[in-house]
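Q: A predicted structure for the sequence below; I have some questions about it.
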Amino acid sequence: MYSFPVQNISTKQALRRALADKRSGRIVFVPTMGALHEGHASLLRQARELAGAEGCVVASIFLNPVQFDNAGDLASYPSTPEADLKLCETCGVDIAFTPDPASMYEGDRSISLEETNLSTALCGATRPGHFAGVCLVVNKLFNLVQPTDAIFGKKDYQQLAILRRMVRDLDIPITLHGAEIVREADGLARSSRNVRLTPEHRAAAPAIRQNLLAAKQAYETGTNADDVRRDLTAALEAIPGVRVDYAELVDAETLHELRTPASPALLAVAAWFGDVRLIDNIELQRA
C-alpha cells in the first residue's frame, strides 16, 4: 500500500512549475473526471508501478463540461473531491491536478479537435460532440502535463482507440496504455454512474456482463456475426428495466461493424437504466 503526500494543484501555471524539475524521469498520467472508485484506483496503482520510485504520477480530476451532450448528465455526475484526493494518496499519486472549467477554457475559445472515423459508431453515433470534447480536453491535458505515458481504462474502449489515433496522427510523443476493466463481484463494470442506479436496476445490471460472456462463447465457437448481434440485442432487451442504446460486434481495430469473422473483434454495448447509461465490452478472438 502506498501513502504519498499528494500535491493538489488547481492552476496551469502551478502545474508547470511543479513538473519543471521532474522531466528527467518518467511522468505517468491518469486523467479522470472524479468520483473515483476501484477502477480508477487500479489505473493509479498501475501508473505508480510504471513510473517507479524515481518517476512521477499525475492524476487530473476534472469534470469536463465540453464532452457532455446531455446537460442533465453533467449536472447529476457525482462529485467526491475529498475522497478522490485520499484515494490518490493511497495509490501513490504525486500530483493531483484539479482545475475548474473557467481555468481550463477561455470564454471565447474557438478551436475544436475532431476525429472523423473511429468516432462515427458505437457511443459516437448517439452522443454528438462527445468525442470531440474528449479529444480537446485530453490534448490540452497532454500539453500541460507533457507525460511520457498515459493510462486509460478499456471500459471506454472507443475512447482509448480514438485517443490512440489522436496520438498517432498528431505525433504526440506519449505512450498510451490500456488497462483491463475492473468489475464488481457480480460482474458489473465499475463506473462512477453505478451509485445512481436504483436498487432494482442495480440488481438487474450484472446481466449485461452475463450476456456479453454468452455472446463471446457463441462467436468464438462459430456463430456468425449477424446472429451474435441479434441474439445479444434480444437478451439485453429482456433485462428488466433496460433500454438498449446499442449492442454491436465490431472489428477491434477499426470499430466498424463486423460482417465476417475476424480477430481481434469486440462486443460493445450501451444500455440505459432509467436515466443512467452504462457501457461495457468484451474482446474476442476467433481462430
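A: In hand now; what should we look at? Residues are numbered from 1 along each chain as shown.

Q: contacts, neighbours, all on C-alpha from now
A: Will do.

Q: ok, how many other residues are close to G39?
A: 20 (other CA atoms under 10 Å).

Q: here comes the other one, which I'd like you to weigh against the first:
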Amino acid sequence: MDYISEMFSKDIQEHFFHSVRNQLSEKKHKIALVSTPRVGSTMFSNKLSPIAGKSIYREWLHDKYCIAFQQLTGKDFDPFVYLEQVLNLFNPKTNTFILNVHIHQYEYWKTNYQIDVFEYFQFDRVYYIRRDNFFDQVFSFAIAMKSGLWGSEIEEALKIGKDYKVLVSEEDIVTAITFLKKQQENYKILVEKHTDYIFSAERIMENQGTDEVSYLIKDVGIDIPDNIILKTQRHQPQKQRSVSCPKNKFEMKKYFTKYMLQHSA
C-alpha cells in the first residue's frame, strides 16, 4: 500500500504543476474512454498514448490522485484547479485529450464536488468499453480487490514471486458481482446517453486494441503528424503469468453460475 500511495504522488509530481491555461475554450479533440473495472481500459489507454499523451497515462479522476495533489500543494483541494491541471495534459502534437474514466470515478466527482465531468469537459466523443464475459470480469475484479494487484505494473514493482497465487472466496465473488452490476446499472442511468460508440473488451484484448485505435482516429478525425509513431509511449510490464489459481477459478465459476441463476429474477 505504501508503494501504491507513492505511485500516485510520483505521477502527480511528474505530470502536473505546469503553467495552467484555460484549455476549455480552445479547439481540440476531447474524448472520454468510459468503463467499469477490469475490461482492459489500461491496455487500450497504453495504445492510445502516442495520440493523447499524458492525458491518457492514468485514471486522473481517481480519488487517490486528488489526495496526492492536495498533499503536494499543501492547500485545501480545489477541484477546478485540479481539472485545469488535468486538461493541460493534452497532446499538443495531435491537439488531442483523452480521459480514462471509470463509472465510480464519475460518481465520485459528482457526489463529492458536484461536478459532472461530462458537462465540464464537453467531450466531442464518448466511448464505452463493455466486457461480454461477465464471469471473467467478476473473477478478475475479485482477484485485484483481494490482493491489491490492479495491474502488471504493480506486480512488477513489488517483485511478486512466480509462485504467488491469489485465492478468492464465494464472498469475494458476491462482492464483485454486486459492485460491478451496480456500476453497469449506473452506466445506463448516468452515462449511456452520452455514449457515441461501444467497444468490445474481448475484441480489444484479441487484437491488442489496434482496430479500435484506427476506428477512433478516423471517427474523431484526428490528424496524426508524420513524426508520431503509433507505438505506446508508456512502459508496459510484461505479465508472464496469472496470479489466479486454475482450481480456484473453476470452483468460483461454478458458484458464480449458481448465484446468477438464483438471482436472475
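A: That came in fine, so what should we check first? If you're wondering where the values come from, they're calculated on a predicted model, not measured in any experiment.

Q: got a TM-score for the two of them?
A: Between these two chains, after superposing, the TM-score reads 0.33 (TM-score structural alignment, normalised by the length of structure 2); 149 aligned residues with a CA RMSD of 5.9 Å.

Q: just checking, I12 of structure 2 is part of a strand?
A: No - counting by DSSP: H, G, I helix; E, B strand; the rest coil, I12 of structure 2 is located in no strand; its state is helix.

Q: nearest residue to it other than its sequence neighbours?
A: Distances taken as CA to CA, 6 or more residues apart in numbering put F69 closest to I12 of structure 2, at 6.5 Å, once the chain neighbours are dropped.

Q: buried stuff in the one helix or strand that neighbour maps to?
A: According to DSSP states H and E, F69 of structure 2 maps onto helix 63-73. For helix 63-73 of structure 2, burial by neighbour count (16 or more other CA atoms under 10 Å) applies to 64-66, 68-70.

Q: so which of those is the closest to S214 of structure 2?
A: Y65 (30.1 Å; CA to CA).

Q: doesn't I12 make contact with the closest one?
A: Yes - with contact defined as CA atoms under 8 Å, Y65 of structure 2 reaches I12; the gap is 7.1 Å.

Q: just checking, Y255 of structure 2 touches E170?
A: Yes - if you go by CA under 8 Å, Y255 of structure 2 and E170 touch, sitting 7.0 Å apart.

Q: got the buried residues for the one helix or strand F118 of structure 2 maps to?
A: Per DSSP H and E, F118 of structure 2 falls inside helix 117-121. Using 16+ other CA under 10 Å as the test for burial, helix 117-121 of structure 2 gives 117, 121.

Q: next SSE after that helix?
A: strand 125-130.

Q: name the helices or strands packed onto that next one?
A: strand 29-35, strand 197-200 (3 or more CA pairs under 8 Å, 6 or more residues apart in numbering; DSSP states H and E).

Q: who wins for proximity to Y120 of structure 2 among those?
A: strand 29-35 (11.1 Å).

Q: quick check: next helix or strand after that closest one?
A: From strand 29-35 of structure 2, the next helix or strand downstream (DSSP H and E) is helix 41-52.

Q: F80 of structure 2: how many residues sit nearby?
A: 12.

Q: and the angle from the host helix or strand of it to strand 29-35?
A: Secondary structure from DSSP H and E places F80 of structure 2 in helix 79-87. Put simply, helix 79-87 of structure 2 runs at 100 degrees to strand 29-35, going by axes from the mean of the first three to the mean of the last three CA atoms, to 10 degrees.

Q: I'd say I282 of structure 1 and L212 touch.
A: Yes - taking CA under 8 Å as the definition, I282 of structure 1 is a contact partner of L212 at 6.8 Å.

Q: and the helices in structure 1?
A: For structure 1, the helices defined by DSSP state H cover 12-19, 38-51, 71-76, 81-90, 101-104, 123-126, 130-145, 157-169, 199-204, 207-220, 225-237.

Q: hmm, F199 of structure 2 is touching V213, no?
A: No - counting by CA under 8 Å, F199 of structure 2 does not reach V213; the two are 10.5 Å apart.

Q: not counting residues beside it along the chain, what's closest to N100 of structure 2?
A: In space, N100 of structure 2 is closest to L33, 4.8 Å off (CA to CA, 6+ apart).

Q: how much space separates the one you found from S5 of structure 2?
A: From L33 of structure 2 across to S5 of structure 2, the span is 24 Å (CA to CA, to the nearest Å).

Q: the helix or strand containing N100 of structure 2: what's the following helix or strand?
A: Taking DSSP H and E as the definition, N100 of structure 2 sits inside strand 96-102. For strand 96-102 of structure 2, the succeeding helix or strand toward the C-terminus, using DSSP H and E, is helix 103-113.

Q: can you point out the buried residues in that next one?
A: So helix 103-113 of structure 2, judged by 16+ other CA under 10 Å, has buried residues 103-109.

Q: so L216 of structure 2: helix, strand or coil?
A: Secondary structure state of L216 of structure 2, per three-state DSSP, is helix.

Q: measure it to I173 of structure 2 for me?
A: For L216 of structure 2, the distance to I173 of structure 2 - CA to CA - is 34 Å.

Q: so for those two, which residue has more residues nearby?
A: Using other CA under 10 Å as the criterion, L216 of structure 2 and I173 rank with I173 on top: 23 against 16.

Q: look up how far Q262 of structure 2 lies from the more buried one.
A: Separation of I173 of structure 2 from Q262 of structure 2 (CA to CA) stands at 14 Å.
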